[in-house]
Every structure is written in C-alpha cells, then in structure tokens.
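J.: Build me a model from this:
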Amino acid sequence: MALAHQEEAVRAKLTDLVEIVVLRAYRCKDREYVRVARAVDSADLRGRLDRAVDSDSPWARCHAGYVLWLLDRPGVPNTPHVWRAWVAGKAAALM
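T.: Modelled structure (predicted):
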C-alpha cells in the first residue's frame, strides 16, 4: 500500500484511509500509517491533516500533528521511540 507511484483512484482511497486513522482514537500500530501518508503526501492530505489538528478531538490533534511533523521530516524514522518522544514533547509544550 505504501508505494510512491499509485493510480489516482488508489491514492485517493489511501488518503481517505490516512484521514480515517488520524480521526479515530489511537490504536496499536496506527503510527504505521505514516508510511502510507508519506507515499501519498499531497496538498489534499496535508489540508485534511491540518483540519484534524484543529479538531475538537485530542486524539485527532495528536495523531494528525505527528503525521504532519513526520511528513515535514522525511529522514526521521517512524519508530516507537520517535512517537513517544514526540508525544512527550507535545505534552510538555502544553503545560
């Protein structure tokens, strides 16, 4: 699924999938969708993620923010350590 060269219809469905994942409560392995987000990165996806960052849902704000942060940093690996460090940094910044 996380191939960079997908047909437009497939890219649209994968973009929908990434949006669905970031809008729901975080589940184990959700951060794996960053690979898909990186493969289908676009203005449309970033717009959806920006809207999720501004949503009323703390889950959506956190998860979408993380995905956007990683999209801006393609060299940063998507590891549990990076996720925990990002979440801890966001929590500290909110206090």
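J.: only C-alpha atoms for contact and neighbour calcs from this point on.
T.: OK.
J.: how far away is residue 77 from residue 70?
T.: The span separating residue 77 from residue 70 equals 8 Å under the rule Cα to Cα, to the nearest Å.
J.: These two: which has the busier surroundings?
T.: Set side by side, residue 77 and residue 70 show more neighbours around residue 70, with 20 against 13, by other Cα atoms under 10 Å.
J.: Another for comparison:
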Amino acid sequence: MDTTWEGRLGWTAGLVADDPVVRVRAQRRLTVMRRLMYAALRRLYAVPGRLDDPERAGLLAHYRLRQSFCFPEGLGPKEPLGTSACLPYLIRYLEWEVRYPDEWYATAKDWTAKEVLLRHLTREFADLPVAAKRRLVELVVLVIRREYHVEDVSWARLARAVDLPEFRGRLAELDDGTNAVPAKRARFLLWLLDHPEAPQLQRIHWHYGRYPQPRRRTGRQRSRR
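T.: Got it, this is the predicted structure:
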C-alpha cells in the first residue's frame, strides 16, 4: 500500500477537475474511503480496554491508516507548510470548497477544517512558495465574487497576510466604484491592507462590511494608566 502523500491523496485532483464525470468518480472514491475509515473506527470502539493494549493498538493503527486516505481527515499538517508535502493537498481541499461548494458540502463538509487550514495558511503565508501564494490569491478573488459561505471570514483574514504586489492590483480591478458586493469587498480588503493596526477581523465585519475599529478605552481603563 502506497502511503506517500500522492499515493494516499493524489486522486483528490479529480475533485477539482473541470470534467463533471471526473469529479463524480472522485467523490465516489472519497465516499468509499470514508466508509472504510468509519468501519475501522467502529471496530476500534467494539473492543474494550486501554488504547495501548496490543489488540486495540493494532485497531487504532488501522483506523489512522484509513483516516490518512480520507479528505480532509488525512491532511493534519504538522510541519512548516512552506516545506511540507501536505501543502498542495491542503490548498486543494480549500479550492474544492470554493469552486464546487455544493459538491464539497454533500461529500466532505467540514467548516472547522476549513477554518483551521486557513488559519495555518494565514500564519505561515510569508514562508509559502510563490506558486502557492498566487494560487491562494486566485481563490481569494473567487471568494470575493461569490455569495457568503460559512467561515469565509477566514479567507478575509488570509487576505490581510498577502504580501504579493499584484494582489492590490486584482482588488483594484474588482473595485469599480459601485455598491456591488464584489466591489465593496475589494474596497474592504484594500482598507485592511492599509490598516494593519486594525483589530482581528470578525465574521460580522466581513459579512456586513463593517470596518473593525480599535476599542475605545473607558474612563476606568484610562485612570489605571
């Protein structure tokens, strides 16, 4: 059994293919992989005892192996993303949600995974390869153009970390001066890039276009200084 990244998750390229037939085939494979994973988990739970007991330890190892062939369960980035073989597959999972959200939702919806993976990318964006940065910029632009989805604020947080000069150009192209949603979002992100001192972005800011402002000190807080 090939347990390299490509051996385990190379087939996920089909999930973002242009050909719908290829995407359906990949979704069916993911469904099978997940059934095997959950079957392994049920076998683990069916055996009582400590996890370090030989029988349970073997069942646990088998479950983790099955888990590693699933999406997004098989990602689990631990090493620096800039040098990790996990990076292309991590971005692919996010690309799948952006390009084919209905298929993602029906097959492998995981809002927590989306938020956690985007948080990893935001924290380590500066150290990512240029090709990965540019791919993420393309995905941010697609997110700006679409209707709001759960945890899209995490994409806006990622946008604040983008250090590519062409990103501002892409945002300027989207801002046509109208009140259309993509134009307002582009202006919003340009403002965020110009105001790195602004507080952490919350969902209400991105969803309603409210610009985050520093908290005002109360009289009691000022008196403590």
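J.: Superposing both, give me the TM-score.
T.: The TM-score (TM-score structural alignment, normalised by the length of structure 1) is 0.74; 86 aligned residues with a Cα RMSD of 2.2 Å.
J.: Can you tell me the SS state at the equivalent of residue 196 of structure 2 over in structure 1?
T.: Taking TM-score structural alignment, residue 196 of structure 2 has residue 74 as its aligned residue in structure 1. Taken by DSSP: H, G, I helix; E, B strand; the rest coil, the conformation at residue 74 of structure 1 corresponds to coil.
J.: So what's the residue count around residue 74 of structure 1?
T.: Neighbour count for residue 74 of structure 1, taken as other Cα under 10 Å: 10.
J.: could you say which helix or strand contains the nearest residue to it once chain neighbours are set aside?
T.: Sequence neighbours aside, residue 38 is the residue nearest to residue 74 of structure 1 in space, at 7.8 Å (criterion: Cα to Cα, 6 or more residues apart in numbering). Assigned by DSSP states H and E, residue 38 of structure 1 belongs to helix 33-39.
J.: once the two are aligned, what's the mean deviation for that helix against structure 2?
T.: Following superposition, helix 33-39 of structure 1 is found to deviate from structure 2 by 1.9 Å on average (mean Cα distance after the TM-score superposition for structure 1).
J.: Distance check, residue 182 of structure 2 against residue 7 of structure 2.
T.: Computed as Cα to Cα, the residue 182 of structure 2 to residue 7 of structure 2 distance reads 39 Å.
J.: who has more neighbours, those two?
T.: In this view residue 182 of structure 2 and residue 7 are compared by other Cα under 10 Å, and residue 182 has more residues nearby, 21 against 11.
J.: Average offset of the helix or strand containing that one relative to structure 1?
T.: Under the assignment given by DSSP H and E, the secondary-structure element containing residue 182 of structure 2 is helix 181-194. Its match in structure 1 and helix 181-194 of structure 2 itself, once the structures are fitted together, sit a mean 1.0 Å apart by mean Cα distance after the TM-score superposition for structure 1.
J.: At the geometric centre of structure 1, which residue do we find?
T.: Taking Cα atoms, centre = their mean, the centroid of structure 1 lies closest to residue 67, which sits 2.7 Å from it.
J.: ok, it touching residue 34?
T.: Yes. Residue 67 of structure 1 is within contact range of residue 34, at 6.1 Å (criterion: Cα atoms under 8 Å).
J.: The residue nearest to the centre of structure 1: what's it in contact with?
T.: The contact partners of residue 67 of structure 1, by Cα atoms under 8 Å, 6 or more residues apart in numbering, come to 34, 37, 49.
J.: looking at structure 2, which of the residues you listed still make contact?
T.: Counting by both residues aligned by TM-score structural alignment, their matches' Cα atoms under 8 Å, the members of these that carry over to structure 2 are 34, 37, 49.
J.: dump the residue contacts of whatever residue of structure 2 lines up with the first one.
T.: With TM-score structural alignment as the criterion, residue 34 of structure 1 lines up with residue 156 in structure 2. When contacts are counted by Cα under 8 Å, 6+ apart, residue 156 of structure 2 touches 140, 189, 201, 206.
J.: So which of those is the closest to residue 26 of structure 2?
T.: Proximity of the contacts of residue 156 of structure 2 to residue 26 of structure 2 (Cα to Cα) peaks at residue 140, which lies at 24.5 Å.
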